[in-house]
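*Asks:* Structural data only, the sequence is not supplied:
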C-alpha cells in the first residue's frame, strides 16, 4: 500500500510540474462557466495563457 501512495504522490507532483493539472482545472472551470462553448485544446490553452502572461507582467523580487 505504501507503493501506491508513493506512486500517487509522484504522479501528482509530475502533473503539477508539467502543467497538466492546471489544464485539467481550466477545462473543468470552463465547462462549469461556459457549458455550451467548446473546450479549448491544450495548444489553444497554452497560447491564451502565454498571451495573458505577456500582457499582464508581474513584478518579481528576484
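*Replies:* Cool, the structure landed. Treat the numbers as computed from the prediction; the structure is a model and nothing was measured.
*Asks:* make it CA atoms for all contacts and neighbour counts henceforth
*Replies:* Fine.
*Asks:* State the distance from the residue nearest to residue 45 when sequence neighbours are not counted to residue 34.
*Replies:* The shortest distance from residue 45 to any non-neighbouring residue, by CA to CA, 6 or more residues apart in numbering, is to residue 23 (7.5 Å). Using CA to CA, to the nearest Å, residue 23 is found at 16 Å from residue 34.
*Asks:* what about versus this one:
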C-alpha cells in the first residue's frame, strides 16, 4: 500500500462522514434525483432547498417528548 494513499483515504472517508452527519450531502442527492426525473425543470438553489428542508422539518417533527 502506498504510504500517501492511507491518509488520503482517511481524509475522504472523514469528509464523507461529516457531510452525511451534517446533512450537507442531502442537496447533492436532491440535485441528482431532480435532474434525473425532471431534466428540463429548474433546480432549486442550495439556499432555497435548505429553506424548504427546514420548513418541512419544523412542520413534520419526527419525534416528540411525551
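*Replies:* Arrived safely, thanks for sending. Being a predicted model, the structure only gives us computed values, none of them experimental.
*Asks:* so where do the helices sit in structure 1?
*Replies:* Remark: helices assigned in structure 1 by DSSP state H are 2-18, 20-33, 42-55.
*Asks:* From residue 41 of structure 2, how far off is the counterpart of the residue nearest to residue 45 of structure 1 in structure 2?
*Replies:* With TM-score structural alignment as the criterion, residue 23 of structure 1 lines up with residue 27 in structure 2. From residue 27 of structure 2 across to residue 41 of structure 2, the span is 16 Å (CA to CA).
*Asks:* Also residue 59 of structure 2?
*Replies:* Distance from residue 59 of structure 2 to residue 41 of structure 2, counting by CA to CA: 26 Å.
*Asks:* next one: stretch 54-62 of structure 1 to chain centre, how far?
*Replies:* Offset of stretch 54-62 of structure 1 from its chain centre (CA atoms, centre = their mean, to the nearest Å): 19 Å.
*Asks:* Equivalent analysis for stretch 25-36 of structure 1, please.
*Replies:* Remark: stretch 25-36 of structure 1 is offset 13 Å from the chain centroid, using CA atoms, centre = their mean.
*Asks:* Would you mind listing the buried residues in it?
*Replies:* 27, 30 (16 or more other CA atoms under 10 Å).
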